[in-house]
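S.K.: With the input below, show me the fold.
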Amino acid sequence: MELWIAKIKATSEQPIQELVSPLIFNEESNCYIASEYEGTIVVKTSNHKVQKVFLSHYGVTSNEQRIPLIYDEQWNVWYDKGDEFEERSPIGINQCGTFFFEAEDGDGYIIDRSADVFITSSLLTEEEFQQMKDEIVSMLEDLFTANKGPATPMNLWKENVEVARYALDQMKKLHEMLLELEEAPHEQLIREHHLLPSSKIKRFNAEFLINRKLFPFKDKFLIPVNVRSIDIPEHRMIRWGLERLIDYADRYLRQARNRKRELYQRRDFLIHALSNQYDHRLRLFEQERIENSIKKDLDYVSESLQLVCKSERYWKEIGEIAKKCLSLHYLNVGEEELEQTHLFTFSPLYSEVYQYLDDLLNLKPLKQLSNTYVPLQKSPKLYEVWCLLSIIHSLIYECGFISAQNPYIQIQRYLQRKGGLEGIAFTFNRPVYRYKEYQEPQKTNLTLEVHYERPFLDTEKSYRPDFTFTFRDDFRAETVFLDAKYKPLPNREYWAEIIRDVSFEKYYEPLTKKPIASFLMHPNKLNDVSVHTWNATMNHRKQEELRHRLGSFEYKPSNKKEFVKWMNMLLHYHLGYNGVCMHCGAHLSAQFDYGERGQKYFTCRNPYCEAFWVETICFNRRGGRWAQKDAHAPSTATLFKYTKHSGMNYHKETTDEWDVFCPVCNKRAQDRFRDDV
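M.R.: As a prediction, this is how the structure comes out:
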């Protein structure tokens, strides 16, 4: 059986377009390795008895769940065409995981089988793909307790450390109990057949007597013997529990190490920013506020690092102790899921072991979520689900929104009723603030509804964006669309094409009431760094109308801050709530000061944050002192500027610390003296 990568056009009468290359077997991994989007994987077989070929994977429980392949006479290969009704692409296009092929003869017997095929993500590293799967579980765990607010990532890590410290203490006690059990583990008598000399056989049975009569010259006979065995259900259950604890510890350990790496990178960036932030063009007031903001950021990173390092140390030790326990001789058995038994109830030692194990496995109330991983997963769907949970998680723990209902309970009940998450909606609230021309802020309660795959019928066609956001306050309701695109972005032209086809032509142009934004999120950056993906326009005539209404941002496990930046843009730039801090999600109104030239300075009142930003106006506005030939309306001239270290600038930055390009006329402050444009 040979495996090939082929180009396929599923809608064509002859889907196989070309056989690109044979799939190379990786001796070190003992499997074939391919990358998604390289092409579909097809099977060549020289065995003339083969009548059917199936794609299968681990975890399949019946033959009906295997995918039957189609035979192509022209290329002499078996291929998978996908399923347009189930929106399933041909195998190898957008799936990650492990599978294999099986060939059957006319009688349904398997006569050939391929080695395993492992498809890796082409858009995420192997580490990031694993992190995405880990986070689906860990975010659900966090959402289980997300019924109060405002919540913060710092509180999450404090809770993580407390749980880890308690788990380590319990793990040490469990280890002591298991060592004590090793001295006299419970045993049971089992029946085995041993080959014994006839002189040592004490009890005769009919079988022995018959065999001795039939074989008088034979000296040894197979005799059933009762022997003591440590392979009892309770030992298998203990092993199962320890294996699960190792899985949990490994997951939390990976989580801590990923976060630690991010924090070290952030710390190095902030230290560099602090040593290079002095700019003679900045006013003293601005320099002081920026320096203070960076120092607060550094304090936050340092405190976070201490917590994350503690968490890492605790979970590492928990895993090591669990592995020591597994080396005990009486646990060298199979696995069986933990449950209460007679021995666990009435034996003092075994009862204590059970209590410690059960307690440890229920520290997080979602132990069943370890089954989230499946051998073969559709990458775009996995990415969508991760995006949904990550959006909900970020709204609660970073943006200061409070959920109207417990998100985990909502997800659990919706899955029970619908069998999937399509159509689920979440409601959030938070106070927001708007400063106008006077000092006192207008406080408003903002309600946000987030819908996943909700169809809307405001156009001739029915569309179903991945995420629909509806913002409501006392005066208005505004809609925002966000689509997750798990696709490569090879160049500027392709990026512009999907922005036009999806963000503009689907979710903006046909609608009578326009959304305030229609964006895409994708797991990899556009290679062309000259493109400012936060401000896409279809043509120059619509540039004023479409300012920051169309665009995209990178979103993946190692870069989730872009969503917070996007929310910051929606609240500040589009909804006008300029007194809200999205750096920390605090519910306090920002401190407001006027600058010498009419700028509005804002400083977060949270003493642990004190982020700093400025609201100003583009000089190139009609009626302005420096208006140029392409001046635009004052209503579209508002600009927000954030310190470079914050990473919050959605306006295109200039080389100056405190300047940006206007999203309408593409001019910066230093262009105001030019009259040749």
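S.K.: going forward, measure contacts and count neighbours with C-alpha atoms only.
M.R.: Noted.
S.K.: quick one: buried residues of the host helix or strand of Tyr433?
M.R.: Taking DSSP states H and E as the criterion, Tyr433 maps to strand 425-434. Buried residues in strand 425-434, defined by neighbour count with 16 or more other C-alpha atoms under 10 Å: 425-434.
S.K.: Out of these, which is nearest to Ser589?
M.R.: Tyr433 (6.0 Å; C-alpha to C-alpha).
S.K.: Contact partners for the closest one?
M.R.: Neighbour list for Tyr433: 441-444, 577-580, 589 [criterion: C-alpha atoms under 8 Å, 6 or more residues apart in numbering].
S.K.: To compare against the first, here's the next sequence to fold:
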Amino acid sequence: MELWIAKIKSTSERPIQKLISPLIFNEESNCYIASEYEGTIVVKTSNNKVQKVFLSHYGITSSEQRIPLIYDEQWDVWYDKGDELEERSPIGINQCGTFFFEAEDGDGYIIDRSSDVYITSSLLTEEEFQQMKDEIVNMLEDLLTANEGPATPMRLWRENVEAAQYALEQTKKLHEVLLELEDAPHEQLIREQQLVPSSKIKRFDAEFLINRKLFPFKDKFSIPVNVRSIDIPEHRMIRWGLERLIDYADRYLRQARNRKRDLCQRRDFLIYALSSEKDQRLEVWEQKRIKNSIKKDLVHVSEFLRLVCESERYWEEIVDMAKKCLNLHYLNVGEEELAQTHLFTFSPLYSEAYQYLDDLLNLKPLKQLSNTYAPLQKSPKLYEVWCLLSIIHSLIYECGFIPVQNPYTQIQRRLQRKRGLEGISFTFHRPVYRYENSYELQEMDLTLEVYYERPFLDTEKSYRPDFTFIFRDSFRTETAFLDAKYKPLPNREYWAEIVRDVSFEKYYKPLPKKPIASFLMHPNKLKDVSIHTWNAAINHRKQEELRHRLGSFDYKPSNKKGFVKWMNMLLHYHLGYNGVCMHCGAHFPAKCEYDVKQKKKKYFTCSNPECEAFWVESFCFNRKGGNYAKKDAHEPSTATLFKYTKHSEMNYHKETPDEWDVFCPVCNKRAQDRFRNDV
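M.R.: Predicted structure coming up:
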């Protein structure tokens, strides 16, 4: 059985376009290794008895779950065409995981089987793909306790440190108990065959008498003997519990190390920003505010990093301690799931061991819904689910939104009914603030509904964005869309095409009431770094209308800043809640000051003493009626600009080299251009 990578076009009458190359077997991993999006994987068989070929994977419970392949006479290969109804691409295009092929003869007997095929992610590193799967579990655990707000990541990590410290104490106590048991572990008598000298055999049975008659020259005979064995259910259960504890701690350890890496990079960036020379054209008080904002950010990151390092140290110790326990001689047995037994109930030491293990494995009352082994994962679907949970998590723990119902409970109920998450919705609220021209503070309560794969029917075709956001306050209702695209973005043309076809043609143009934004999120940055993806200029005639309404941002486990920046853009730029701080998600209204010389400028400082982020609301000079208006001047209503300190990484307007300057999303001019005659 040979495996090949082939180019396939599912919609064609002859789907296989060409065979690209044979799949190479990796001796070290003992399997074939391929990367998604290289092409589909097809099978060549030399056995003329083969009548059917199936794609199979581990964990299948019935033959009906295997995928039957189609035979192509022209290329003499068996291939998978995918399934349009199930939105499943041909195998190898967008799935990650392990599978194999089985060939059957006319009677249904398996007469050939391939070695395992392992498909890796082409858009994420192996570490990032593992992090994505880990985070699904971690975020579910966090959402379990997300009942009050505003919540913060710092509070989550403080709880993590407390849980790790408690777990380490319990693990140490468990280790002491297991050491005591090593002196005299419980045993049981088992029957096994042993060679015993005939002179020492006390009891004769028929088999022994017959063998001695047949083999009179033999001195030893195999007879059943009662022997003591430490391989008892309780020891297997203790081993199982320790293995699960290591899995649990390893996941938290990976989480801590990933966060530590990100925080170290952030800390180094802030130290550099603090030591860099400031723009001398800024007012002195502006420079002081910016410097203070960076300092506060640095203090926050440093404290955050301290907590993460503490958590890392505790989980490392737990793993080491659990492995020491596994090295005890009486635990060199198989595994069996932990359960209450007679010995665990009535033996003081075994009872203690059981209680410590049970306590450790239930630090959080979570049935790990997302930790189920999935041999063949559809990468885009996994990315979508991760995006959904990450969006909900960020809204609660970074943007200050409070859920009306517990999100974990909603997810759990839906999955218990054996339904997918499609159509699920979550409702949040939070106070928002707006400073109008009078600089008087207006406070409102904002309600946000988030839907996953909710169709809208008020158009000629029914479309279903991945994520729909509906914002409601006392005066209006606005909608925004996000679509997760787990696809490579090789160049500017492909990016512009997908934004036009999806964001504009599907989720903007057909709607009678336009959304305030229709964006895409994708795992990797666009390779062409010259493109500002936050403002897609796909139709210059409508650029004034489409400013920051179409675009995309990269989003993956190692870079989740994009969503918070997107929410900041929606609240500040499109909805006008300019007094809300999305840097920390605090519920305090920001302080607002204005420039006496240029009364069009508003300066905002977050009221949270632990944050004090700083941003500016101003106007593009190239507006109708302005002193510096050019021929292509646009309406004052579309001239509002928000500028954020560069260290905050919150600028969705395209930045210039100057601290406060940005390019206008309508006319693409910056403040320096107002004195130029050639624009």
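S.K.: coming back round to it: is it possible to get CSV of the contacts of Tyr433 of the first structure that adds secondary structure?
M.R.: Output for these, formatted as CSV (DSSP: H, G, I helix; E, B strand; the rest coil):
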residue, secondary structure
Pro441, coil
Gln442, strand
Lys443, strand
Thr444, strand
Tyr577, coil
Asn578, coil
Gly579, coil
Val580, coil
Ser589, coil
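S.K.: Can you add neighbour count and distance to Met132 of the first structure and give those residues back as TSV?
M.R.: Output for the contacts of Tyr433 of the first structure, formatted as TSV (neighbours: other C-alpha atoms under 10 Å; distance: C-alpha to C-alpha, whole Å):
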residue	neighbour count	distance to Met132 of the first structure
Pro441	19	40
Gln442	14	40
Lys443	14	37
Thr444	15	36
Tyr577	22	32
Asn578	27	33
Gly579	26	33
Val580	28	30
Ser589	24	34
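S.K.: Superpose on the second structure and give me the mean offset of the strand holding Tyr433 of the first structure.
M.R.: Taken against the second structure, strand 425-434 of the first structure registers an average deviation of 0.2 Å after superposition, with mean C-alpha distance after the TM-score superposition for the first structure.
S.K.: which residues does the residue sitting furthest away from the middle of the first structure contact?
M.R.: In the first structure, the residue that sits farthest from the middle, by C-alpha atoms, centre = their mean, is Pro216; the gap is 71.9 Å. Pro216 of the first structure makes no contacts at all, as judged by C-alpha under 8 Å, 6+ apart.
S.K.: separation between it and Pro197 of the first structure?
M.R.: 13 Å (C-alpha to C-alpha, to the nearest Å).
S.K.: ok, so of the buried residues of strand 425-434 of the first structure, who is nearest Ser35 of the first structure?
M.R.: For these, the nearest to Ser35 of the first structure is Ala425 (34.1 Å; C-alpha to C-alpha).
S.K.: where exactly do the strands run in the stretch 401-550 of the first structure?
M.R.: In the stretch 401-550 of the first structure, the strands defined using DSSP state E, counting those that start in this stretch lie at 402-403, 425-434, 442-452, 467-472, 477-484, 517-522, 550-554.
S.K.: give me the number of residues near the spatially closest residue to Ala6 of the second structure that is not a sequence neighbour?
M.R.: Counting by C-alpha to C-alpha, 6 or more residues apart in numbering, Ala6 of the second structure lies nearest to Leu19, which is 4.3 Å off, once chain neighbours are set aside. Residues lying near Leu19 of the second structure (other C-alpha atoms under 10 Å) number 17.
S.K.: Only the buried residues of the helix or strand Leu19 of the second structure falls within, if you could.
M.R.: Leu19 of the second structure is part of strand 16-22, with elements assigned from DSSP H and E. Under the neighbour-count criterion of 16+ other C-alpha under 10 Å, strand 16-22 of the second structure has 16, 19 buried.
S.K.: which residues sit against it?
M.R.: 2-9, 72, 75.
S.K.: mind listing which of the residues you listed are in strands?
M.R.: 2-8, 72 (DSSP state E).
S.K.: got TSV for those residues, with neighbour count and distance to Tyr644 of the second structure too?
M.R.: What follows is those, written out as TSV (neighbours: other C-alpha under 10 Å; distance: C-alpha to C-alpha, whole Å):
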residue	neighbour count	distance to Tyr644 of the second structure
Glu2	13	57
Leu3	22	54
Trp4	19	52
Ile5	20	48
Ala6	24	49
Lys7	20	47
Ile8	22	47
Asp72	14	58
